[in-house]
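>>> Quick one, what's the 3D model for this:
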Amino acid sequence: MGSDHFSDMILADLIQEGYEGKELLGKFREKQTALRGAVQHLITESGDAARQYKKDSQTEELFTDVMGD
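Here you go, the predicted model:
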């Protein structure tokens, strides 16, 4: 799923909500900006979680088949 897919979804939702013309364009830009912010936040959070990850026996037990030796 690329950003074009999300753009299509955003646009479809806004059209369904009844936005048209300049108002549609403005709302579309707002939603795209919010989406970028949300994605950046998720990237930051996942990076933080990865840095804080500590290997433990439960994780090893759950993911033995994909972790290798």
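
>>> going forward, measure contacts and count neighbours with C-alpha atoms only.
Noted.

>>> For the biggest helix by length in the chain, buried residues please.
When the chain is parsed with DSSP state H, its longest helix is helix 21-52. Residues of helix 21-52 classed as buried by neighbour count (16 or more other C-alpha atoms under 10 Å): 24, 27-28, 31-32, 35.

>>> Could you also give me the structure for this next sequence, so I can compare it with the first?
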Amino acid sequence: MRVFVEAALVRHAAKHATPRDIGELRDALEANRAAIARQEHAREVLETAHPPRREHDAEGVPPAWR
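Got it, this is the predicted structure:
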């Protein structure tokens, strides 16, 4: 459903957009790309900041501490 709505919006914009509208769309797209990049960077930071959990032996001691 979303694909059809977005396609209709793009078609309408292509037929009726003014140069100002195009500039606003360009700015919004750039802001969206920047937000995605920040989100991906944040995900990478979280994945590397917290090392995976290590296996523990029966007494709850990580193998590296033995």
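
>>> that older thread, what's the longest helix of structure 1 packed up against?
helix 3-16 (3 or more C-alpha pairs under 8 Å, 6 or more residues apart in numbering; DSSP states H and E).

>>> one step back: need the max-distance pair from the buried residues of helix 21-52 of structure 1.
L24 and L35 (16.3 Å; C-alpha to C-alpha).

>>> So what does T48 of structure 2 match up with in structure 1?
Aligning on TM-score structural alignment places T48 of structure 2 opposite R51 in structure 1.

>>> now R20 of structure 2
Aligned partner of R20 of structure 2 by TM-score structural alignment: E23.

>>> ok, that match to A12 of structure 1 distance?
Relative to A12 of structure 1, E23 of structure 1 is positioned 14 Å away (criterion: C-alpha to C-alpha, to the nearest Å).

>>> Check R29 of structure 1 too.
Between R29 of structure 1 and A12 of structure 1 the distance is 13 Å, computed by C-alpha to C-alpha.

>>> thinking again about what came up before, which single one of the buried residues of helix 21-52 of structure 1 is nearest to H41 of structure 1?
H41 of structure 1 has its nearest neighbour among the buried residues of helix 21-52 of structure 1 in L35, at 9.8 Å by C-alpha to C-alpha.
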